[in-house]
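one predicted model, sequence on top.
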Amino acid sequence: MPLWHIYHPPGTYTPPQKKQLADDITGLYTRFGLPKFYVVVLFHEIDADSFYVGGEPTPDAVRIVVEHIARHTSDPDMRRRTREALAALLAPHTKDRGLYCEFHIDETPQDLWMIDGIAPPPPQSEAEQHWARENRPIPY
């Protein structure tokens, strides 16, 4: 599962803008075969007096923490391409709107992950493809 935490000032995103960003994020992952329901996006509004960058309150910053669980890579080129793909996806929602944006990606061990009490199937397995088609976890 990719779990995205998007920390932003109040009013930065309208409900339709949140929906569009969540759709863009989901689309990135489903292009690689992940089930849609693996993608979770959480928006966290943070007041400027609680959001500091370099010790200064920051009214126009977005900070994103991405947790990758379903897929990991140690290949440096793939890691670079992943980072660049995320930056390109985010630009219309942040940088192009004049917002300072920073993100990082953590990789959570897959063996510490369950959905509805079921350990997710191996990547790209028939069971995972079945989950993607049904868009829900199914015992296998």
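Received the coordinates, thanks.

every contact and neighbour count from this point should use C-alpha atoms.
Fine.

the helices in the chain, which residues?
Secondary structure of the chain by DSSP state H: the helices cover 15-30, 76-90, 126-134.

pick the most deeply packed of those.
Mean neighbours per residue, mean count of other CA atoms under 10 Å, is largest over the helices of the chain for helix 126-134, with a mean of 17.

how far is that helix from where the chain is centred?
Here helix 126-134 shows a centroid-to-chain-centroid distance of 20 Å under the convention CA atoms, centre = their mean, to the nearest Å.

which parts of stretch 44-62 are buried?
For stretch 44-62, a neighbour-count test (16 or more other CA atoms under 10 Å) marks 45-48, 51, 58-62 as buried.

who touches that stretch?
For stretch 44-62, contacts defined as CA atoms under 8 Å, 6 or more residues apart in numbering pick out 5-11, 94, 98-102.

in the protein, which spans are strands?
Counting by DSSP state E, the chain has strands at residues 2-8, 40-45, 52-53, 56-57, 61-68, 100-107.

now render those strands as JSON lines, adding distance to residue 25.
Converted to JSON lines, the strands of the chain look like this (distance: least, CA to CA, whole Å):
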{"stretch": "strand 2-8", "distance to residue 25": "9"}
{"stretch": "strand 40-45", "distance to residue 25": "8"}
{"stretch": "strand 52-53", "distance to residue 25": "25"}
{"stretch": "strand 56-57", "distance to residue 25": "28"}
{"stretch": "strand 61-68", "distance to residue 25": "11"}
{"stretch": "strand 100-107", "distance to residue 25": "14"}
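
okay, pairing it with this:
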Amino acid sequence: MPLWHVYHPPGAYTPGQKQQLSTDITQFYTSFGLPPFYVMVLFHGVAADSFHVGGEPNGAAVRIVVEHIARHTEDPRLRKRTREALATLLAPHTAERGLYCEFHIDETPRDLWMIDGLTPPPPGSDAEQQWARDNRPTPY
């Protein structure tokens, strides 16, 4: 599962802009075969007096924490491509709107993850493909 925490100034995103960003994020991951329901995006509005960059309040900053669980990248070239692809995905939602943006990706061990009491199926397996088609977890 990729879990995205998007920390942003209040009012930085309309409901429609939040929907578009979460759709873009979901499409990124489903293009690699992940079930859509694996992708979660949480928006956290943070007032400028509670969002400091370099020791100063900042009302135009976005900080994103991405947690990857379903897939991990060990190859440095793939990690770089992933980082660059996510920067490209984010640009229309951040930099191109005049928002300062920083993000990082954490990789949580897959064996510490469950969905509705089920251990997710192995990557690329028939069961995972079935989950993607059904867009929900089912026993396998």
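Here it is on my side, so go on. Since the structure is predicted, the reported quantities are computational estimates derived from the model, not experimental observations.

how alike are these chains, TM-score-wise?
Once superposed, the chains reach a TM-score of 1.00 (TM-score structural alignment, normalised by the length of the first structure), with 140 aligned residues with a CA RMSD of 0.3 Å.

about what we covered before: for the buried residues of stretch 44-62 of the first structure, work out which two are farthest apart.
The largest separation in those, counting by CA to CA, is between 45 and 58 at 12.7 Å.

how about the helices of the first structure in TSV, adding distance to residue 37 of the first structure?
Putting the helices of the first structure into TSV (distance: least, CA to CA, whole Å) gives the following:
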stretch	distance to residue 37 of the first structure
helix 15-30	9
helix 76-90	19
helix 126-134	8
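
how about those helices, which one is nearest residue 39 of the first structure?
Nearest to residue 39 of the first structure, of all the helices of the first structure, is helix 15-30, at 5.8 Å by CA to CA.

name the helices or strands packed onto the closest one?
Helix 15-30 of the first structure sits against no helix or strand, with contacts defined as 3 or more CA pairs under 8 Å, 6 or more residues apart in numbering; DSSP states H and E.

go again with 10 Å.
strand 2-8, strand 40-45, helix 76-90 (3 or more CA pairs under 10 Å, 6 or more residues apart in numbering; DSSP states H and E).

nearest to residue 28 of the first structure, of those?
helix 76-90 (8.3 Å).

what residues are up against the residue nearest the centre of the second structure?
Residue closest to the average C-alpha location in the second structure (CA atoms, centre = their mean): residue 4, at 3.5 Å. Neighbour list for residue 4 of the second structure: 22, 25, 39-43, 64-68, 103, 105 [criterion: CA atoms under 10 Å, 6 or more residues apart in numbering].

for residue 98 of the second structure, see how far away it is.
Going from residue 4 of the second structure to residue 98 of the second structure by CA to CA, to the nearest Å gives 21 Å.

ranking the contacts of stretch 44-62 of the first structure by neighbours, who comes first?
Among these, the one with the most neighbours (other CA atoms under 10 Å) is residue 8, at 24 neighbours.

am I right that that residue is in contact with residue 101?
Yes. If you go by CA atoms under 10 Å, residue 8 of the first structure and residue 101 touch, sitting 9.5 Å apart.

got any residues that touch both of those two?
60-64.

identify the residues contacting the nearest residue to residue 109 of the first structure once chain neighbours are set aside.
Closest residue to residue 109 of the first structure in three dimensions, ignoring its sequence neighbours and counting by CA to CA, 6 or more residues apart in numbering: residue 69, at 6.4 Å. Counting by CA under 10 Å, 6+ apart, residue 69 of the first structure makes contact with 1-3, 38, 106-113.
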